[in-house]
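Student: Okay, structure incoming, though there's no sequence with it:
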C-alpha cells in the first residue's frame, strides 16, 4: 500500500469573472444541466451538480477571467501543513478571514498564485446545506472522491507550473503530448486520470482553455450535445474518445473565450501514487473533430 499522499484531495470549485452573467446562467442551467443555487453574494451566479454547496460561481465583472480555482484538502491540520510547504517554496500565502471563508461556504482557506499567475485557493470543510441536488436534464454527475472534474489552463511555459504542482502541491504527472509548437501535460491528485491540464503554445485569450464535467451515462452526453445544437450553442469539437483518460466527450463554447468538455466514462486510476507517466501520439482514438457551425460556414 502506498505511503505517499497527495497534498490535494480534488478540484473543489472554480470561481469565474464574466461580463456575460445572464448568458452563463442560461448556459449552465439549460445546456449543461447544473442546478442554480443561492449563494452569499446575491449579485453572482452559483451552480451545483452534487452535494457540495457549489462547484461553479460566476461573478459579474467588466473583464472575463478566473477569480480562483479551489482545491480541497482534508482538514485544518492538512491545510496548515500545505501552507508550510508553500512558504518554504517562497510562495506568498494569504489566510482568508472567517468572514471570507463563510462567503465561500467553507470552514477555512488560504489564497496564493501559481507560477503562471493563476489565483488558487486551498480550503477545507465545505459547508453543505443538505438540500438534495436536482439536475433534471442530466441523470447525475460523477464527482465523489474525484471532485469537480478537471480544468485545463493555458500557460506560456510548462516546466515552471509542472514543478510547482508536483513538488509543492503534490500532484502526479500522468502524461504529456507534444505536437509542433503545442505542448500539453496532465496531472492527477486522485483516481480521476487528470484533475489539471496545461497547454503551452496556444493563444491566451482566457487563462482557462476548458473545464470538464463528467456525467453518469453516455446518453447524458449525447443529449447535452443535442441541447447545444438545438439552442445555438457552438459545438467546437464533436463527440470523440480521448487516448489518455479514455473519456467519450464533446466540447462546447461557453460564454467568454473558453470551452466546456462534457464527458462520460473517464478512466479511474485506482493507485494514483504508482501510476507511471507516458506520452501520447494523438489526443483522441476517434472523433473530437472541429464541428462547423452556421457562423463558421457563412
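Tutor: Structure's in. What do you need? On a predicted model such as this, the values are computed, not experimentally measured, just so you know.

Student: contacts and neighbour counts: CA atoms only from here.
Tutor: Noted.

Student: Checking residue 226 next. Helix, strand or coil?
Tutor: Under DSSP: H, G, I helix; E, B strand; the rest coil, residue 226 falls in the helix class.

Student: Next, find the distance separating residue 237 from residue 209.
Tutor: 13 Å (CA to CA, to the nearest Å).

Student: Stretch 69-77: which residues count as buried?
Tutor: 69, 70, 71, 72, 73 (16 or more other CA atoms under 10 Å).

Student: Just list the residues touching residue 142, thanks.
Tutor: Applying CA atoms under 8 Å, 6 or more residues apart in numbering, we find residue 142 in contact with 149, 213, 214, 215, 216.

Student: just those residues now: which is nearest residue 252?
Tutor: Ranked by distance to residue 252 (CA to CA), these are led by residue 213 at 11.8 Å.

Student: another structure for you, compare them:
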C-alpha cells in the first residue's frame, strides 16, 4: 500500500482522497452518447432515457449523465479510502455548521458506491463523499485501450472563480489539500492566475483560475474543464483525431503543460464545459513530496495548446457572460472557505 493511502495518525486526510466520479446534468443525451463512446472512446451504459453512465476502468461509474436543464457539472464524487478518514471529514463539515445529508440507496447505486454523503461546494457544485466502490467484472467495450486511475483518482476538475483564495481554503479545510504550484497565463487578453491543488499523488485534483485585477468570471458553466488521463500516447492522439472527425468542437490543440508536463488537448463537451484528455503527467511520489517546492510557471504550455479560434462572436459572448456573472454573487461556503465572495 502506498504511504499516501494509509490512514493518517496526525489528523490529516491528505492521500486518502481521490476523485471518484463526476455527475453532469444535460438534455443532450444523444450528443453525450456519441461524444463519450465514439469520440473519446469510453465504455457507455445507457441505463434509461434519463440516465447515462460511462466507465473507464473496472468501476461501475466514472461519469453519470442525468437528464436536466443545467448543461453543467453538478456534483463531484470523492472516494475516501477508509472509514476512519470518512468520519473525520464528516466531523469537519458538521462541526463548522455546514449541512450534510446521506444519499439514498438509489443514488448510491447509480454511482456504483456505498456510504454516500453530500454537502455544499464552491460555485454550487455538490461535493459527494463515499467509501466503498462497486466493481464491474464485465469487459469494457471502448475504443481506447484504457485510462489511468488508481491512487491518484480519475483526473481533475478546473474551475474559474472570483474567490480563488476561498476555494483554496475550502479544499484545505475539507481534504487538507496542498498547493502544487501556480501558472500565470494570458488568454484572450485576460491575465489569469491559476492555482493547482493536490489531495494525493496526482499533481492536482482541483485547479482554480481567476482573472487578475478584476472580479470577473467569463465562463458560463461551473466547471471550466474536467480531465481524464489516457493510458498511452496513441490513445490520446486517437481521441483527438476522433473528436475532429465526429464534428465536436476543439478548444485547444495538443500541447505540453509547464507544471505537470502532461501532454493533452481540450475539446468542448455537449454541455459546454471542456474535457481535457491527457497523457503522462508527473506523479508526486513520496520522495518528490518530501522535497516539493511551490513555483510559479510563466505560461500554461511548453509547446502547443494553440487555441482553435471560434471567432469574434465567441469572444463577445465571453464578455457578455462575464458581465452577466458579475450581477450574480458567486456561490460560496463561508464556513469552510473562511470568507464570503
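Tutor: Nice, I can see it. Only a predicted model underlies this, so the values are computations on that prediction, with no experimental measurement involved.

Student: Let me see the TM-score of these two.
Tutor: The TM-score (TM-score structural alignment, normalised by the length of structure 1) is 0.91; 295 aligned residues with a CA RMSD of 2.3 Å.

Student: just to revisit the earlier point, and the buried residues of stretch 69-77 of structure 1, which two are the farthest apart?
Tutor: Farthest-apart pair in the buried residues of stretch 69-77 of structure 1 is 69 and 73; separation 13.2 Å (CA to CA).

Student: In structure 2, what residue corresponds to residue 125 of structure 1?
Tutor: Per TM-score structural alignment, the equivalent position to residue 125 of structure 1 in structure 2 is residue 132.

Student: How about residue 279 of structure 1?
Tutor: Under TM-score structural alignment, residue 279 of structure 1 pairs with residue 296 in structure 2.

Student: how big's the offset between whatever helix or strand its match lives in and structure 1?
Tutor: Using DSSP states H and E, residue 296 of structure 2 maps to strand 295-298. When structure 1 is superposed, strand 295-298 of structure 2 averages 1.3 Å from its matched positions, counting by mean CA distance after the TM-score superposition for structure 1.

Student: In that strand, which residues are buried?
Tutor: Here strand 295-298 of structure 2 shows residue 297 as buried, counting by 16+ other CA under 10 Å.

Student: Name the residues that touch that strand?
Tutor: Contact with strand 295-298 of structure 2 is made by 180, 181, 182, 183, 184, 185, 258, 259, as judged by CA under 8 Å, 6+ apart.

Student: switch the cut-off to 10 Å
Tutor: For strand 295-298 of structure 2, the external contacting residues (CA atoms under 10 Å, 6 or more residues apart in numbering) are 179-186, 193-195, 257-259.

Student: OK, contacts around the aligned residue in structure 2 for residue 246 of structure 1?
Tutor: Aligned counterpart of residue 246 of structure 1 in structure 2: residue 261 (TM-score structural alignment). Residues near residue 261 of structure 2 by CA under 10 Å, 6+ apart: 203, 255, 278, 279, 280, 281, 282, 301, 302.

Student: Let's see which of these end up in strands.
Tutor: If you go by DSSP state E, the contacts of residue 261 of structure 2 have 255, 278, 279, 301, 302 in strands.

Student: returning to what we had before: quick one, which of the contacts of residue 261 of structure 2 are buried?
Tutor: Those of the contacts of residue 261 of structure 2 that meet the buried threshold are 203, 255, 278, 279, 280, 281, 301, by 16+ other CA under 10 Å.

Student: Helices along the stretch 201-341 of structure 2, start to end?
Tutor: 233-245, 286-291, 312-326, 334-337 (DSSP state H, counting those that start in this stretch).
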